[in-house]
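S.K.: Pasting a predicted model and its sequence here:
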Amino acid sequence: MHAMQYHIDLPADYDMNIIRRRVMDNGWKTDGYKDLLFKAYLITEKDKHRSLHNGYCPLYIWKQAKGMTDFVFKGSFDHILRSFGWKQIHIGITYSVHFTHDFNCSKYVLEEYVTIHPTDCLETLDISHLFSHFNDTKGEVIVYNPDKWKLVKYSFLDSLPENIDKKVHTYEIVHLSIDHSLA
């Protein structure tokens, strides 16, 4: 599986309801999309949930690279390019993916990055202690990028914990397109 995410930074005075409406009108188009396990339509909103800026940062988990390639090169990503300009797409490889039966009820995503430090043995690397742990998660996805030697954990929740470490980014889920097997 592959993870894909792009970040669209928006002006501080941007009306985030524009993004919400865009997702309401179009989010269904990725429901059941070929090779897509899920797409979380994520936003950050200035002065909400500790966010310092407005942004649209969708996260995709692809079951197969073919679906991701088709999405990027066969017209679907062109809508982003026309609306927001040239964007860098961050790609990662899934390390682990876990969901509960009510994953589709998630309302928030917490994103946490950690560095994989140089070692002479990755086989014994225990990543479980590297990340924060949250109660009542509806899903967790851990992605790695060996190009940058980074890990990122996405925790899906229906409510936000009270004390979140400053290094953890908070997103609101506006829509969740999921593979029918997760519904």
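M.R.: Everything's here; your move. Numbers count the residues shown, from 1 in each chain.

S.K.: For the rest of this, base every contact and every neighbour count on C-alpha atoms.
M.R.: Noted.

S.K.: which ones are touching A12?
M.R.: 46, 53-54 (C-alpha atoms under 8 Å, 6 or more residues apart in numbering).

S.K.: also this one, for the comparison:
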Amino acid sequence: MYAMQYFVGLPSDYAMSTIRDRVRRTSHLMDGFAGLELKAYAVREKARGASRNEYAPFYVWRDVDGMRSFCWGETGYSAIVRDFGRQPIQDWTVAGVTQGPHGYADTTSLLLRTVDLPEGIAPSQCLEAVTEPFLGGTDPDTVARVAAVDVGTWRVLLAELSTRPADEGAPDHTGYEVLHVAAGP
């Protein structure tokens, strides 16, 4: 499995209702997308305490073929390039996914935190110590938790989809409001 996210920074005076309308009109196009586990349509708004306005969808792919089809195909990422320019895509190798008591349709927020793996220690000796407490520690508001590794930096991404409201100005994580979650077949 793979996770990915791109970040579309938007001007401070950008009408975020434009993004909300876009998601309402087009989010159904990702439902049933081959190879997709989930796509969280995530936004941050300066008016809600975020450092900037941002559209930043977060994806979990079951396989590389689905991810490749989305990124390189005529549909999918091509719409982002057309409307906002080609944005760099951050990607991670998924170490684990845990489902919580809620379904994807109940998601209202995405919380992201990164943790550095200790220097000089093989991932096989420290990865579980970082990921297992997070993956096993779901609470009543959890929709899903994803632990994923950037093997270029050896940083672990801890992502939680939740029914709690997003805290977009929190200092210890990045919080996003989730407008919709699309799920694969």
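M.R.: Alright, I've got the coordinates. These numbers were taken from a predicted model, which means no experiment stands behind them.

S.K.: could I get the contacts of A12 of the first structure as a markdown table with distance to K153 of the first structure and secondary structure?
M.R.: Listed next are the contacts of A12 of the first structure as a markdown table, based on distance: C-alpha to C-alpha, whole Å; DSSP: H, G, I helix; E, B strand; the rest coil:
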| residue | distance to K153 of the first structure | secondary structure |
| --- | --- | --- |
| K46 | 22 | coil |
| H53 | 21 | coil |
| N54 | 21 | strand |
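
S.K.: and V130 of the second structure, that's in a helix?
M.R.: Yes. Under DSSP: H, G, I helix; E, B strand; the rest coil, V130 of the second structure falls within a helix.

S.K.: Now do the same contact list for the nearest residue to A166 of the second structure once chain neighbours are set aside.
M.R.: Nearest residue to A166 of the second structure, sequence neighbours excluded (C-alpha to C-alpha, 6 or more residues apart in numbering): S109, at 4.9 Å. S109 of the second structure makes contact with 42, 161-166, 175-178, according to C-alpha under 8 Å, 6+ apart.

S.K.: Try it again at 6 Å.
M.R.: Contacts for S109 of the second structure (C-alpha atoms under 6 Å, 6 or more residues apart in numbering) come out as 161-162, 165-166, 176-178.

S.K.: Which position in the first structure pairs with it?
M.R.: Counting by TM-score structural alignment, S109 of the second structure lines up with Y108 in the first structure.

S.K.: Counterpart of K138 of the first structure over in the second structure?
M.R.: Counting by TM-score structural alignment, the partner of K138 of the first structure is V143.

S.K.: Let me fix that, I meant to ask about H53 of the first structure.
M.R.: That one, H53 of the first structure, aligns with R52 by TM-score structural alignment.

S.K.: count of residues packed around that match?
M.R.: 18 (other C-alpha atoms under 10 Å).

S.K.: which non-adjacent residue is nearest it?
M.R.: Nearest non-adjacent residue to R52 of the second structure, counting by C-alpha to C-alpha, 6+ apart: K46, 4.8 Å away.

S.K.: ok, now M24 of the first structure?
M.R.: Per C-alpha to C-alpha, 6+ apart, closest to M24 of the first structure is H175, 7.6 Å.

S.K.: Wasn't that neighbour part of a helix?
M.R.: No. Looking at H175 of the first structure with three-state DSSP, it is strand, so not inside a helix.

S.K.: So it is in contact with Y41, correct?
M.R.: Yes. At 5.2 Å, H175 of the first structure counts as touching Y41 under the criterion of C-alpha atoms under 6 Å.

S.K.: what about G152 of the second structure, how many neighbours?
M.R.: 8.

S.K.: Likewise for N104 of the first structure?
M.R.: For N104 of the first structure, the count of nearby residues is 21 (other C-alpha under 10 Å).

S.K.: Which helix or strand contains the nearest residue to A34 of the second structure once chain neighbours are set aside?
M.R.: Nearest non-adjacent residue to A34 of the second structure, counting by C-alpha to C-alpha, 6+ apart: G66, 5.5 Å away. For G66 of the second structure, the element it lies in under DSSP states H and E is helix 64-72.

S.K.: Nice, that's everything, thank you.
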